[in-house]
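J.: Output the structure for:
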Amino acid sequence: MVKACILGCSGLELTHREAEFFRRERPLGFILFGRNIDNPEQVKRLVADLKASAGHPNVLILIDQEGGRVQRLKSPHWPAYPAAGTFARVSNDIYEQRELVRLSARLMAADLYELGINVDCAPVLDVPLPGGHDIVGDRGYGFDAETVAVMGRATCEGLLAGGVLPVIKHLPGHGRAVADSHHALPVVTATRQELEAVDFLPFEVNADMPLGMTAHIVYDAYERKHPATTSRKMIRLIRQKIGFDGLLLTDDLSMNALSGTMTDRVKAARAAGCDVMLHCNGKMEEMEAVVAHSPRLRGIAQKRFEAAWARLNKRIEPVNIDEARLRLQQALSRIDKSSPRRTDPTEAFADTSLAAMRELGGV
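T.: The predicted structure is shown next:
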């Protein structure tokens, strides 16, 4: 019996208590954060131990490796990658942008694949809009839905080619949120017409992807009480209107946007229709509540998982890593010389992104 939950762990190696707990409860998978990462050999050992402790063959190992501000694997052991919003500053040619986005994702997949990590919680398909909180900012690929849709798909393709499953997030759209859902519950007041024309479009274009993640956001045009993660109406919208039929993960259940006990949160997300409960902070007492109330992986959720697992390439796309890194570095270096700075919601993060780019070839 596999539990439909993904859990964290507390440090660089499993404690005896964690290993016993995971062996007993058999979670579907695990997610890694900075607290779990030191060097490549240590990460490989931890990943192997996590997979062994789960007690079943098809264990998902997740990580947030977007580039820019959000990347758990960092220098000096791993290259730094540019934020999603950087690529538009490299070239005005959307076809070149798309090529570079895919190339960057393919290189990130190579890093993850080497460690045994098989899921990247990317791409961000949120469209950052004026007035929105900067939690998205340069994590978004652009400021119009079409660009985000195209570049998000390029990221998915690059990850899949490298043997890593993408997770489209945050369904059905985080770009209008005026608060960070890590700390508070955002309420989006846009009309249905606005949401359907902009926010939903990138997810509709990428609805065939294997994994998706919900947003802890209230969309009061549809549902005034519950955030999407715990709203039957919004999960139905994700399934029927947006058309996503992949395995649907909650965003982290320990985030402060959600209310109630951990038991309350799991029960609400499960009742709303989420397939898999995601809990990230590695706190044992909270994980005990998560697994106690997470469903077994069965029925339609089991079929969705099997379909997602089948998308993992048995033979990954060949790539010359050194040549690919050089190609990306050369393209990104043009930003200093020819790309005008844009006045947009990601402006505050441009310097951080540039610093990341300059490290790209240094590993």
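J.: hey, let's count contacts and neighbours off CA atoms from now on
T.: Fine.
J.: Can you name every helix or strand that the longest helix seen in the chain contacts?
T.: Identified as the longest helix of the chain according to DSSP state H is helix 94-115. Using 3 or more CA pairs under 8 Å, 6 or more residues apart in numbering; DSSP states H and E, the elements in contact with helix 94-115 are helix 40-54, helix 145-161, helix 321-333.
J.: So which other helices or strands are in contact with the very next helix or strand once past the last one?
T.: Using DSSP states H and E, the helix or strand that follows helix 321-333 in sequence is helix 350-358. The helices and strands touching helix 350-358, judged by 3+ CA pairs under 8 Å, 6+ apart, are helix 321-333.
J.: Tell me what angle the helix it packs on forms with helix 94-115.
T.: On the basis of axes from the mean of the first three to the mean of the last three CA atoms, to 10 degrees, helix 321-333 is oriented at 140 degrees to helix 94-115.
J.: how about helix 321-333: buried residues?
T.: The neighbour-count check on helix 321-333 (16 or more other CA atoms under 10 Å) flags 324-325, 328-329, 331-332 as buried.
J.: Can you add distance to Gly11 and give those back as TSV?
T.: Listed next are these as TSV, based on distance: CA to CA, whole Å:
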residue	distance to Gly11
Ala324	33
Arg325	31
Leu328	33
Gln329	33
Ala331	37
Leu332	35
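J.: Out of those residues, the closest to Leu14 would be?
T.: The closest of the buried residues of helix 321-333 to Leu14 turns out to be Arg325 (CA to CA; 33.4 Å).
J.: In this structure Val101 contacts Arg153, no?
T.: No - contact criterion CA atoms under 8 Å: Val101 and Arg153 do not qualify, at 9.3 Å.
J.: Now the second one, please; I'll put the structures next to each other:
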Amino acid sequence: MVGRIGATGLLVFALAACSGGGQAAAPSAPAAPPASDQSPAAAESAITTPPLARPKAGSDVRGVLSRLTTEEKVGQLFMPVLYGTAADTVSGENQTRYGAQTPAKVIAKYKLGGVILFPANVKSTAQVVKLTNDLQAASPKVPLIIGTDQENGLVSRMSALMTDLPSADRIGASGDLGYSRAVARATGTELKALGVNMDFAPVADVNINPKNPVIGKRAFGDDPRKVARMVGAAVKGFGDSGIASSAKHFPGHGDTATDSHTGLPVIKHTRAQWERLDAPPFQAAIDAGVDAVMSAHIVMPKLDSSSDPATLSKKILTGLLRDELGFKGVISTDALNMDGVRKKYDDGEVAVRAVLAGADLLLMPYDLKKAHTAVVAAVKSGRISKERLDASVTRLLTLRQKRGFLTEAPRVSAERAATVLRSAKHRRLAQGPAR
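T.: Predicted coordinates:
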């Protein structure tokens, strides 16, 4: 990811979860509290305190869906970045971009389904715990999906607080599938302790182009079969921790020398090449039960001749990912503020076309108001059918149900988080696989 500085001095990020070319600099933040070396079992357990009050009636997915208005359903599709280190932080950036001053008010205004966190949202363990608890409190009808990009290595949004675990290329070089699973489990456990319930990881791209400016060390390697095994193990590790994972960037961002933040990469793989080089890690992720798959802002003309990026391609997202690979979970876009997806259409049309292509989660639209308004209008006009909207919301609710927060968002505790973040067990894990 590449960061920019907004007018108020807060970081405005060019990418949410995925094709980040470099780690945005985190603000100066105090180190996490020294971790206790005691009670490792407790440290690995769920970090919860009494949940927020939620409606009891209709506690299944269908019941929750039935209580939502059209505007609330549309809001469930969006996951922007909000500005501030507290839910009540008054920010000119929020006001300018979203028409509401605080993160809590933005959530209430758009009935958001999710929020993504970046280093500018992070100061300390206690602060992040309070932030995620208070963000959940601002969404009384449906708990938020709170995501981040914690790949470890180059893209590590919570690095100020979390264990410095190895990057994917180091894990891949070890050849140890158990190590891949253990690192993902530790990453998810620390995120869950902070109140983050979704990680946009692992990277499922195969690093087959040495000139690739955005993948590189973020991938497990350059051998599709070995990468597939590592990705499958990582997905299982995230599942062990209890948080959702997202394999990225479909249909494969590994063979390009163009940065999709600033341009639109074209990958000329034939269908046979795609099946051999790009598909195996995504199939492995699906087979391992991955919760979400993130699209890439790339053109693969042999898979779709329209010249639209995969994020806006029904042939790729619905035809290939859903119908052929059999993926039933959430399809997330890569960040919609990246130039790669904004070349042909305005921000409202990009959001509508992403939904029509098969996307369920619309990540970081450049203009949230325009995107939200356009999707609502498309549903009301029938361009996006109500059945299509309900299908996406159902998948997003099912993800919550699978991960245990469909109707009740667990409140996390700073005291208990301190026993997990940078624990002795995780510090040992960071040193490499046990021999």
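J.: out of the helices and strands packed on helix 94-115 of structure 1, deepest packed?
T.: Highest mean neighbour count among these (mean count of other CA atoms under 10 Å): helix 145-161, with a mean of 24.
J.: With structure 2 overlaid, how far apart is that one on average?
T.: With mean CA distance after the TM-score superposition for structure 1, helix 145-161 of structure 1 departs from structure 2 by a mean of 1.3 Å once superposed.
J.: Read off where the lengthiest strand in structure 2 ends up in structure 1.
T.: Longest strand in structure 2 by number of residues (criterion: DSSP state E): strand 244-250. Strand 244-250 of structure 2 corresponds to residues 165-171 in structure 1, going by TM-score structural alignment.
J.: what does that stretch rub up against?
T.: Outside stretch 165-171 of structure 1, the residues within contact range by CA atoms under 8 Å, 6 or more residues apart in numbering are 118-126, 156, 159-160, 203, 206, 209-215, 228, 238, 251, 308, 311-312.
J.: cool, and stretch 278-286 of structure 2?
T.: Applying CA under 8 Å, 6+ apart, the contact partners of stretch 278-286 of structure 2 are 204-206, 224-225, 227-229, 231-232, 235, 247, 250-252, 254, 325-327.
J.: what ranges do the helices span in the stretch 51-200 of structure 2?
T.: Under the criterion DSSP state H, counting those that start in this stretch, helices of the stretch 51-200 of structure 2 are mapped to 61-66, 70-76, 92-98, 103-110, 125-137, 168-174, 177-194.
J.: how far apart are the last one and its match in structure 1?
T.: In other words, helix 177-194 of structure 2. Mean deviation for helix 177-194 of structure 2: 1.2 Å (mean CA distance after the TM-score superposition for structure 1).
J.: Enumerate every residue touching Tyr366 of structure 2.
T.: Shown in contact with Tyr366 of structure 2 (CA under 8 Å, 6+ apart): 336-338, 347.
J.: no, scratch that, I was asking about Arg270 of structure 1
T.: Here Arg270 of structure 1 is in contact with 230, 276-277, 294-295 (criterion: CA under 8 Å, 6+ apart).
J.: before we move on, what about Arg304 of structure 1?
T.: Residues in contact with Arg304 of structure 1 (CA under 8 Å, 6+ apart) are 210, 245-247.
J.: out of those residues, who has the most neighbours?
T.: Top of these by neighbour number is Pro210, holding 26 neighbours under the definition other CA atoms under 10 Å.
J.: distance of the residue mapped onto that one from structure 2 from Lys236 of structure 2?
T.: Matched across to structure 2, Pro210 of structure 1 falls on Asp291, judged by TM-score structural alignment. In this structure, Asp291 of structure 2 and Lys236 of structure 2 are 11 Å apart, going by CA to CA, to the nearest Å.
J.: still on that earlier bit, can you tell me which of the contacts of Arg304 of structure 1 is closest to Gly68 of structure 1?
T.: Within the contacts of Arg304 of structure 1, the smallest distance to Gly68 of structure 1 is 24.1 Å, found for Pro210 (CA to CA).
J.: these two touch, right, that closest one and Lys303?
T.: No - using CA under 8 Å, Pro210 of structure 1 is not in contact with Lys303; the gap is 11.3 Å.
J.: Provide the aligned range in structure 2 for stretch 41-59 of structure 1.
T.: Counting by TM-score structural alignment, stretch 41-59 of structure 1 corresponds to 126-144 in structure 2.
J.: Kindly tell me how buried Ile5 of structure 2 is, as a neighbour count.
T.: Neighbour tally, Ile5 of structure 2, other CA under 10 Å: 10.
J.: need the contact list for the spatially most central residue of structure 2.
T.: For structure 2, Phe200 is the residue whose C-alpha lies nearest the centre (CA atoms, centre = their mean; 3.3 Å). When contacts are counted by CA under 8 Å, 6+ apart, Phe200 of structure 2 touches 17-18, 147-151, 245-248.
J.: Also His183 of structure 1?
T.: Residues near His183 of structure 1 by CA under 8 Å, 6+ apart: 255-257.
J.: how about 6 Å then?
T.: By CA atoms under 6 Å, 6 or more residues apart in numbering, the contact set of His183 of structure 1 is Asn256.
J.: which residue lines up with it in structure 2?
T.: Alignment note (TM-score structural alignment): His183 of structure 1 maps to Thr262 of structure 2.
J.: hmm, back to that, ok, the contacts of Phe200 of structure 2 in structure 1, which still hold?
T.: Counting by both residues aligned by TM-score structural alignment, their matches' CA atoms under 8 Å, structure 1 reproduces these contacts from the contacts of Phe200 of structure 2: 147-151, 245-248.
J.: tell me which residues of stretch 160-173 of structure 1 are tucked away?
T.: Result for stretch 160-173 of structure 1 [16+ other CA under 10 Å]: buried residues 160-173.
J.: Of all the helices of the stretch 51-200 of structure 2, which one is nearest Met162 of structure 2?
T.: Across these, the minimum distance to Met162 of structure 2, taken as CA to CA, is reached by helix 177-194, at 6.9 Å.
J.: And for Gly153 of structure 2, the neighbour number?
T.: For Gly153 of structure 2, using other CA under 10 Å, the count is 18.
J.: Please apply the same query to Asp199 of structure 2.
T.: Residues near Asp199 of structure 2, counting by other CA under 10 Å: 26.
J.: To which residue of structure 1 is it aligned?
T.: In structure 1, the residue matched to Asp199 of structure 2 (TM-score structural alignment) is Asp120.
J.: Can you give me the distance of its match to Val290 of structure 1?
T.: 22 Å.
J.: what does Cys121 of structure 1 give?
T.: Between Cys121 of structure 1 and Val290 of structure 1 the computed distance is 20 Å (CA to CA).
J.: quick one on the thing from earlier: ok, the buried residues of helix 321-333 of structure 1 vs Arg72 of structure 1, which is closest?
T.: In terms of CA to CA, no member of the buried residues of helix 321-333 of structure 1 lies closer to Arg72 of structure 1 than Arg325, at 19.0 Å.
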